[in-house]
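S.K.: 3D model of this:
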Amino acid sequence: MISMQNQQLSLSTQLVVSDARDWMNTICGNHELIVPRQHKLNFQHQYVRLSTNHNALSLGYIEYGTDVGIVNAKTLRCYSLSLPLAGEQELQLTHSNNILSNSNTGLIINPQEELQLNIAGDCKKLHIAIPKEKLEQVLKGLIGQDLKQDIVFDPQMQMDTLQISQWWQQIRFFLDDINLSGAGHLHYFYQEMESLLIKKLLFIQPHNYSAQLKNNLGQNLPRELQFALQFIQQNSKLPIGLQDICDFSHSSATKLNLLFNKHFQISPIQYLKQIRLKNVFQELTQNPQNNIADIALEHGFNHLGHFSRDYKLLFNEKPSQTIKRLLMN
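M.R.: Below is the predicted model of the structure:
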């Protein structure tokens, strides 16, 4: 067994089945690891934990180096989310059809479900473990009441859904940033990172509280913020600015900035930019043969250099790479 801690991602390497199982037990909770006798394990886990707290999120890359099976008998303490970057995995649920997972479909393992996850030897995947207690705490805060039952997610995360794709791209961005800048700065904002990832997941991935969460969101947003969101959605193609948003929502710039940062962790202008970028992405998806510059100008981007930079920051690829990927598929 090798376990190394450095300023970038930590690395755990396990060659013995029991060691690999015990290691992942510390990350996700108790489960069984099945490896065919004649196969040699080469488990690699590059990871970071967002704090030293026992219920901190863990995110990183996992590969086993041979075909394995993971069995959960309702003993996990985390929601385990994974997205293969290479290879495949298959989820076997007791009362449902099997789910094939590859680079187009991520998976969520609900800790309260009996299941087996079969992972191919060539599968390398992004992985994030979210403690059940922490996820429940965030949801309780969002809906304003105690939970009457466990949170149960739809196990499939479809990457052709824009918000799902962005969520996983945000995970990769965090990991790339840690590899580039080190993990030492995490303690300054790890709580914000955890909150952003969990809240966004609860809003974009279907689960048994989704309808209640959506209803509560509309009821709980301040009236000025509701007006601002409506104005931005309806006028994002026009050359609007902060003052236009303030005038429509009958609010000051200071108050709107506070409201947007409280509810979305970004400013009104950043929110407007994200809406425009997402609309460009949707149009490229639907019409990849159209001219990129024309689409960008139509959606309010007058500086194509800035547009291309912002697009890559949000989607982790250039607009031309989006089109190339779509045409190849």
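S.K.: alpha carbons only for contacts and neighbour counts from here, please
M.R.: Noted.
S.K.: quick one: contacts of the host helix or strand of Ser12?
M.R.: Using DSSP states H and E, the element containing Ser12 is strand 10-14. With contacts defined as CA atoms under 8 Å, 6 or more residues apart in numbering, strand 10-14 is touched by 1-5, 20, 41-48.
S.K.: wait, what's in contact with the spatially closest residue to Asn208 that is not a sequence neighbour?
M.R.: Among residues not flanking Asn208 along the chain, Val152 sits closest, at 5.8 Å (CA to CA, 6 or more residues apart in numbering). Going by CA under 8 Å, 6+ apart, Val152 touches 110, 207-208.
S.K.: Out of those residues, flag the one nearest to Cys246.
M.R.: Distances from Cys246 to these, taken as CA to CA, are shortest for His207 (34.9 Å).
S.K.: was I right about the closest one contacting Phe153?
M.R.: Yes - using CA atoms under 8 Å, His207 is in contact with Phe153, at 4.1 Å.
S.K.: one more to line up against the first:
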Amino acid sequence: MPPRQSFEKDSFPDLLAHYPLFRSEDVEETQGRVAAVFCPHVLRVAGAAQHLHVQHNLVKLHDTAINFLSYGADVEIDPGRLGDFYLAQIPVAGHADIQCGAQSVVSDVNTASLLSPDTPTRMHWHEDCAQVLLWIEKAAMEHRFALLTGRDPDGPLAFDPSLPQQAGLSSPWTQAVLDLARNIDQHGTHWLQFPAAVASMEDYLLRTLLLLQPHTYSYLLARSAEPARPRHMQRVIDYVHANADTPLTVADLAQIACVSVRALEEGFRRHLNTTPVGYLRDVRLDSVRQALIAAAGAEHASITDIAYRFGFTHLGRFAAYYKKRFGVSPSATLRGEAAERHSSDTRR
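M.R.: Now for the predicted structure:
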């Protein structure tokens, strides 16, 4: 194993820097403030010569919250059982040693950790450790699971605590969480005012975590589902076209169809060669285009606000989706260019 790089406090990446919760060098204050966000726990600085230099930044969504946390010292943390939330811990610098029940995880920029509510946990964050943390409400996770499988879990829903960052099936998920933090740093939290955008982001994070990261009920998700029939899908299609700017998740669409999420996904794949998410995205892109055409020439028209209104939270991906579907950029549509109108109308 190569030697670890020397640590410099000034080298910490301070993500979510515009959303500070607190800064502290006091153990008792830090323990109380962090406990108020997560849960009661024991916090101890390891080594008499070390002193805390805590940075805690926080952005609350709806069923989730994204944090940036560093202690600036070697600390032992013992929360026991988390109780009512899951916690993904994604190092962006340094390393931590995580004990979840009988499993141990050495967490660093290659391997994140995922703590489950009912699994006893102890941690040692090293001085060089800085992490992005995604807090997920337990009830929201269990609700997503029930909608995916058509049943409630029979007991604790516990994830494998080792969560890949750079390679492996779940690594795109951890990168999506980091991407969310960077997107907030770049574009702010204006999009949180748009319910469709928040619902879209959280549905993606919870649903894909259940599908990608091994857990106690992964076998249920691996079972094939009887595909939704066209009449069930038509209810969804009609609803999506009528409500493209409202908060809609795959779970919502499955409830509208009166089938499980897996059955709905299989129905869309079999009959339309797409997914419910892909179909919803295309309808929303069409709605965005119509809104941009209607706003063409308006003095205060905002592409960003229109994208957020229809559930697009990542502006770079939104622009790429738009260009792929219509052959032009959103800004070209907003400018009302004749070439854009001809190109888009020809495609429809």
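S.K.: Could you pick out the buried ones from the contacts of Val152 of the first structure?
M.R.: Listed as buried from the contacts of Val152 of the first structure are 110, 207; burial here means 16 or more other CA atoms under 10 Å.
S.K.: Can I get the contacts of Val152 of the first structure in TSV including secondary structure and distance to Thr322 of the first structure?
M.R.: Output for those, formatted as TSV (DSSP: H, G, I helix; E, B strand; the rest coil; distance: CA to CA, whole Å):
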residue	secondary structure	distance to Thr322 of the first structure
Asn110	coil	32
His207	strand	29
Asn208	coil	33
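S.K.: out of the contacts of Val152 of the first structure, which one sits closest to Glu133 of the first structure?
M.R.: Asn110 (12.8 Å).
S.K.: Mind listing what's buried along the longest helix seen in the second structure?
M.R.: Counting residues, the longest helix found in the second structure (DSSP state H) is helix 276-295. Across helix 276-295 of the second structure, burial judged by 16+ other CA under 10 Å covers 276-277, 279-289, 291-293, 295.
S.K.: want to throw the contacts of Val152 of the first structure into TSV with distance to Gln233 of the first structure?
M.R.: Output for the contacts of Val152 of the first structure, formatted as TSV (distance: CA to CA, whole Å):
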residue	distance to Gln233 of the first structure
Asn110	34
His207	26
Asn208	28
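S.K.: if I've got this straight, Lys273 of the first structure is in a helix?
M.R.: Yes - under DSSP: H, G, I helix; E, B strand; the rest coil, Lys273 of the first structure sits within a helix.
S.K.: I'd like to know how many residues surround it.
M.R.: Neighbours of Lys273 of the first structure under the rule other CA atoms under 10 Å: 20.
S.K.: where does the residue nearest to Asn208 of the first structure sit relative to Ser80 of the first structure, distance-wise?
M.R.: Per CA to CA, to the nearest Å, Val152 of the first structure is found 12 Å from Ser80 of the first structure.
S.K.: which neighbours do those two share?
M.R.: Shared contacts of Val152 of the first structure and Ser80, counting by CA under 8 Å, 6+ apart, come down to Asn110.
S.K.: and the residue positioned nearest the centre of the second structure, what is it in contact with?
M.R.: In the second structure, the residue lying closest to the centroid (CA atoms, centre = their mean) is Leu205, at 3.6 Å. Listed by CA under 8 Å, 6+ apart, the contact partners of Leu205 of the second structure are 173, 176-177.
S.K.: Which of the residues you listed remain contacts when I look at the first structure?
M.R.: On the basis of both residues aligned by TM-score structural alignment, their matches' CA atoms under 8 Å, what survives of the contacts of Leu205 of the second structure in the first structure is Trp173.
S.K.: Now list the buried members of the contacts of Leu205 of the second structure.
M.R.: Of those, these count as buried by 16+ other CA under 10 Å: 173, 177.
S.K.: Distance of Val48 of the first structure relative to Leu256 of the first structure?
M.R.: Applying CA to CA to Val48 of the first structure and Leu256 of the first structure gives a distance of 35 Å.
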